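Student: model the structure of this input:
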Amino acid sequence: MTDTKTPWHLWVVGILSLLWNSVGATDYVLSSLGSEWWFDVMEYPPEGVAYLGAFPAWAHGAWALGTLAAFAGSILLLARSRHAGLAFAVSIAGIALTTIYEAGAEMPVELAEMQPAWFPVMLWAITIFLLIYSIAMRRKGVLR
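Tutor: As a prediction, the model looks like this:
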């Protein structure tokens, strides 16, 4: 493949996705560390903190994959790495496993009320878009 000029939209998509995925990665890391400051800033109810703390290891790992792989995917996209698509695919696998866990778990009402009903749909849509976008950019020779 020849080295293709980087289109302007890659920078827009890459920067916006990095900002978006930074929030998810920050939430995962600080929640996993049990940061009282973070729980206060995000106004997590005590029931929500207990719910997150009770995640089984596999669900915790899925949450890590979903957030940290998406964050890595954004960095790889900005670096024009062909591995961005793989990172977004791993993120989707993590989101799928987390979704499965949350579908069967009893999320406290106080925590469920914090998240708008449209948020999971938007999360899936953005991540699928980023996967498709990175695959398209790789096929066009933009990602190397």
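Student: CA only for contacts and neighbour counts going forward, please
Tutor: Will do.
Student: centroid-nearest residue for this structure?
Tutor: The centre of the chain sits closest to residue 67, judged by Cα atoms, centre = their mean, with a distance of 3.4 Å.
Student: wait, that one sits on residue 24?
Tutor: Yes. With contacts counted by Cα atoms under 8 Å, residue 67 reaches residue 24, the gap being 5.5 Å.
Student: check the offset of the longest helix along the chain from the chain's centre.
Tutor: For the chain, the longest helix by residue count, based on DSSP state H, is helix 8-32. Relative to the centre of its chain, helix 8-32 is centred 8 Å away, using Cα atoms, centre = their mean, to the nearest Å.
Student: go on, stretch 3-23?
Tutor: 15 Å.
Student: what are the buried residues along the helix or strand encompassing residue 95?
Tutor: In this assignment (DSSP states H and E), residue 95 forms part of helix 84-104. Neighbour counts over helix 84-104 (16 or more other Cα atoms under 10 Å) mark 84-99, 101 as buried.
Student: compare with the first, here's sequence two:
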Amino acid sequence: MMIDIARRQATPWHLWLVGVLSLLWNGYGGYDFIQTTTRGEAYMRESGFGDEMIAYYAAMPTWMYVPWTLGVWGAVIASLLLLSRSRWAVHAFALSLLGAVVSLVYSKFINPPPALPPQLAMMEWMPYVIVGIAALLLWYASAMAKKAVLR
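Tutor: Modelled structure (predicted):
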């Protein structure tokens, strides 16, 4: 019993900060996923997408829903697991990163979308930002697991 107490690390303040920010970031991804898949065209028009972009998403192959779902909901679950200090957060962040990378490869190299309107041009970088944040969250969760903060 004493060994377990000695090995368990106190929760550092930054775990709560990273966990809450991660949940907010990934929670918005979940909101976007739900809105895109349930409201479709209406939501995309409200977001500033034109006819070409809406047609691009409507023509997305069914198999792409697997990595998209894995990336989005894996990240939401991973954020909750991180906040609960579960070592399973590492695995969930890894699956989320895998989904984000497959989505990035599809949208940048296999089937690039049409050009975005000028007011949304900065969104062309969003897949890279998503993969970068997913990689950082995986690294952070792995570091916390190695320090025995996650159990």
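Student: list the residues that contact the counterpart of the residue nearest to the centre of structure 1 in structure 2.
Tutor: In structure 2, the residue matched to residue 67 of structure 1 (TM-score structural alignment) is residue 72. By Cα atoms under 8 Å, 6 or more residues apart in numbering, the contact set of residue 72 of structure 2 is 26, 29, 30, 33, 96, 99, 100.
Student: from residue 12 of structure 2, how far out is residue 72 of structure 2?
Tutor: The gap separating residue 72 of structure 2 from residue 12 of structure 2 is 26 Å, by Cα to Cα, to the nearest Å.
Student: what's the answer for residue 83 of structure 2, then?
Tutor: 11 Å.
Student: the two: which is more packed in?
Tutor: Neighbour tally, residue 83 of structure 2 and residue 12, criterion other Cα atoms under 10 Å: the higher count belongs to residue 83, 19 against 10.
Student: report the secondary structure state of residue 44 of structure 1.
Tutor: With DSSP: H, G, I helix; E, B strand; the rest coil as the basis, residue 44 of structure 1 sits in coil.
Student: unless I'm mixing things up, it is touching residue 111, no?
Tutor: Yes. Because the distance of 7.0 Å satisfies Cα under 8 Å, residue 44 of structure 1 is recorded as touching residue 111.
Student: helix or strand for the closest residue to residue 92 of structure 2 other than its chain neighbours, which one?
Tutor: Once flanking residues are discounted, residue 92 of structure 2 sits nearest to residue 78: 4.9 Å by Cα to Cα, 6 or more residues apart in numbering. Using DSSP H and E, residue 78 of structure 2 maps to helix 65-83.
Student: what comes up buried for that helix?
Tutor: By 16+ other Cα under 10 Å, the buried positions in helix 65-83 of structure 2 come out as 67-83.
Student: do stretch 143-151 of structure 2 as well
Tutor: Residues of stretch 143-151 of structure 2 classed as buried by neighbour count (16+ other Cα under 10 Å): 144, 145, 148, 149, 150, 151.
Student: isn't the last one right up against residue 141?
Tutor: Put plainly, it is residue 151 of structure 2. No. Shown here, residue 151 of structure 2 and residue 141 do not form a contact pair, counting by Cα under 8 Å, at 11.2 Å.
Student: need the residues touching each of these two.
Tutor: residue 87.
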